[in-house]
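Asks: Structure for this input, please:
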Amino acid sequence: MNVSEWIQTALLAILQGLTEFLPISSSAHLILPSQLWGWDDQGLAFDVGVHVGTLLAVMFYFRREVLLMTRAWFRSLGGHTDAEGRLAWLVVLATLPALVAGFVGSEIIGVYGRSVLVIAGTTLIFGVLLGWADARRREQRTTTEMSVKDAGLIGLAQALALIPGTSRSGITITAALMLGFDRQSAARFSFLLSIPVILGAGTLKGLELYQEGSSTHWLQVGAGALIAGLSALACIHLFLKWLDRVGMKPFVIYRLLLGMLLLVTYFAWPGGAA
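Replies: Below is the predicted model:
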């Protein structure tokens, strides 16, 4: 690999690490380098690597919660359910709609949803919705007050994130804010929800990689995983630290600008519809 390829690897890994958890859409960002600068796809192995990096980052950051929830979930199988066990079941419940939607609609979305125009539209529409939800938030509830219905609705919202440009974290935070949860609770539940989703996506991509049996630049994959993990870890920490102070407005403004840039890209390069 030459210097320019290493630069591409680092930048794409940073993009993945940051946009996986910020409410700004990872697909919208990952499509821009190929459209604007003609960068080649880094390959399936790289995709698996950065997913592993972001998964390890969120699990490390929430390691205490994950450990308590895991232990409590197993205890609940024996009939003893506490607050952590209940939260674990709510995460499982909220994950199911995305699994069903992915199984049923992934091929359709893969064919029709990768257009720059589609990604621009969803980036703009769901950005406005995020801003509206944040402006009208009531902030009366925490995750300890979350009901099965709440988890189900947030899970249904997460299923929409299969459409590129929606942003998984953005749509789940939007749904939680609309249901009256405070910003911190909305963000933390969204991050906990990301664990089974990223794990599932990474597993599927890993199986694809195994079936392909193609040669892999493991040093590039390892570097991508490390950079994505570190950038994701920093992103989660700073996002939660600054969330109550800055709110969602900066991300909404950024999404509007990004959506307009994607529209300009689409109309400037008519071949960018793919």
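Asks: CA only for contacts and neighbour counts going forward, please
Replies: Noted.
Asks: dump the residue contacts of Ser27.
Replies: 119, 164-165, 167 (CA atoms under 8 Å, 6 or more residues apart in numbering).
Asks: Dump those residues into a markdown table; add distance to Glu107 as well.
Replies: Listed next are those as a markdown table, based on distance: CA to CA, whole Å:
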| residue | distance to Glu107 |
| --- | --- |
| Ile119 | 17 |
| Pro164 | 13 |
| Gly165 | 17 |
| Ser167 | 19 |
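Asks: how close does Lys249 sit to Trp132?
Replies: Separation of Lys249 from Trp132 (CA to CA, to the nearest Å): 10 Å.
Asks: on contacts alone, who are the packing partners of the helix or strand hosting Phe267?
Replies: Here Phe267, judged by DSSP states H and E, is contained in helix 249-268. Helix 249-268 sits against helix 26-37, helix 116-135, with contacts defined as 3 or more CA pairs under 8 Å, 6 or more residues apart in numbering; DSSP states H and E.
Asks: Could you identify which of those helices is most buried?
Replies: For those, ranked by mean neighbour count under the definition mean count of other CA atoms under 10 Å, the leader is helix 116-135 at a mean of 22.
Asks: Second chain to compare with the first, below:
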Amino acid sequence: MELLEAVVLGVIQGVFEWLPVSSEGINSLIMVNFFGKTLLDAAVIAIWLHTGTLLAALVYFRDDMLKLFRNFPLYLKNPKKETDTNTLTSFLIISTFLTGVVGLPLFLFGIGKANISGATATALIGILLILTGLLQKYSKKAIDKKDITKGDAALVGGLQAFSVLPGISRSGITVSVLLLRNYDARSALKLSFLMSIPAVLAAEVGLALLGRITLDAYSLVSVVISFAFGILTIDALLKIGGRINFGNFCIILGVLSITAVLL
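Replies: A predicted model of the protein is given here:
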């Protein structure tokens, strides 16, 4: 990774992570078309870039995370006790587990075996962006707040795993599914980003164990930049993301990507 690449990718990750438009897909398009990366290399770097926005999310949701951390010993003693904190803890554990169960083989036997680049990778990312856009366009918004269930945790956790594919927006797919399950927009957004914290952390550990992460000065620069821009933009963009349907943006970007390949 060169300095220009680190700066560009870090800024995009820090800004677009909070919008349901697939920061991974946008960064992968740039890496494949401008920096000569294969789809596999682009996916690995895109996941690595989430380290910065993971830290930004930890800072932003620090009160929620501290509450969960302090309650965890009590949760282990009596996980069936019905409290809001216990319910949220169970949701995060179940969703993270299902993300790992589905996501690991998807990465190893999907992206890991499909060492494609150039036009093919661009077209694939374009198709996945269109699918993300369609899902968002036809999701509905609930008015009344719905109680969190373990079944919803399993469903959204399993679907979150598909965001390992560049072009599938993690926040887009999770928020859309939660809206379809009758969660109100505010709860859906908060749950989506809280569940991203353990999922991204697990993904980083998994990539490290697989020997996929290569640390160098510019890799660290990209994470610092994504963290800085993430901190600067998270509050405003989460509010925007909760009010605007970005389905059309994803569809247009996907169509443009495919059109560029055909031309």
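Asks: In TSV: the helices and strands packed on helix 249-268 of structure 1, plus distance to Trp73 of structure 1.
Replies: Below are those laid out as TSV (distance: least, CA to CA, whole Å):
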stretch	distance to Trp73 of structure 1
helix 26-37	31
helix 116-135	32
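Asks: do you know which of these lies nearest Gly202 of structure 1?
Replies: helix 26-37 (15.1 Å; CA to CA).
Asks: Average separation of the closest one from the aligned part of structure 2, please.
Replies: With the two structures superposed, helix 26-37 of structure 1 lies on average 2.4 Å from its match in structure 2, counting by mean CA distance after the TM-score superposition for structure 1.
Asks: relative to helix 116-135, how tilted is that helix?
Replies: Inter-element angle recorded for helix 26-37 of structure 1 and helix 116-135: 140 degrees (by axes from the mean of the first three to the mean of the last three CA atoms, to 10 degrees).
Asks: Which strands and helices lie in contact with the next helix-or-strand element following helix 26-37 of structure 1?
Replies: Of the helices and strands lying after helix 26-37 of structure 1 in sequence (DSSP H and E), the nearest is helix 44-61. Packing partners of helix 44-61 of structure 1 (3+ CA pairs under 8 Å, 6+ apart): helix 3-19, helix 183-212, helix 218-246.
Asks: Map Ala120 of structure 1 onto structure 2.
Replies: Ala120 of structure 1 maps onto Gly126 in structure 2, with residues paired by TM-score structural alignment.
Asks: And for Thr174 of structure 1?
Replies: Under the alignment defined by TM-score structural alignment, Thr174 of structure 1 corresponds to Ser176 in structure 2.
Asks: isn't its match right up against Thr132?
Replies: No - look at Ser176 of structure 2 against Thr132 with CA atoms under 8 Å: they stay out of range, at 9.3 Å.
Asks: Same check for the contacts of Ser27 of structure 1, but in structure 2.
Replies: Among these, the contacts conserved in structure 2 (both residues aligned by TM-score structural alignment, their matches' CA atoms under 8 Å) are 164-165, 167.
Asks: Among those, which one has the most neighbours?
Replies: Gly165 (32 neighbours; other CA atoms under 10 Å).
Asks: from memory that one sits against Gly127, does it?
Replies: No - with contact defined as CA under 8 Å, Gly165 of structure 1 does not reach Gly127; the gap is 9.6 Å.
Asks: returning to what we had before: the match of Ala120 of structure 1 and Leu253 touch, don't they?
Replies: Yes - the criterion here is CA under 8 Å, and Gly126 of structure 2 meets it with Leu253 at 7.0 Å.
Asks: sorry, back to before: of all the contacts of Ser27 of structure 1, which comes closest to Ile109 of structure 1?
Replies: Pro164 (8.2 Å).
Asks: What does the closest one correspond to in structure 2?
Replies: With TM-score structural alignment as the criterion, Pro164 of structure 1 matches Pro166.
Asks: closest one to Ile109 of structure 1 among the helices and strands packed on helix 44-61 of structure 1?
Replies: Relative to Ile109 of structure 1, the nearest member of the helices and strands packed on helix 44-61 of structure 1 by CA to CA is helix 183-212, separated by 15.0 Å.
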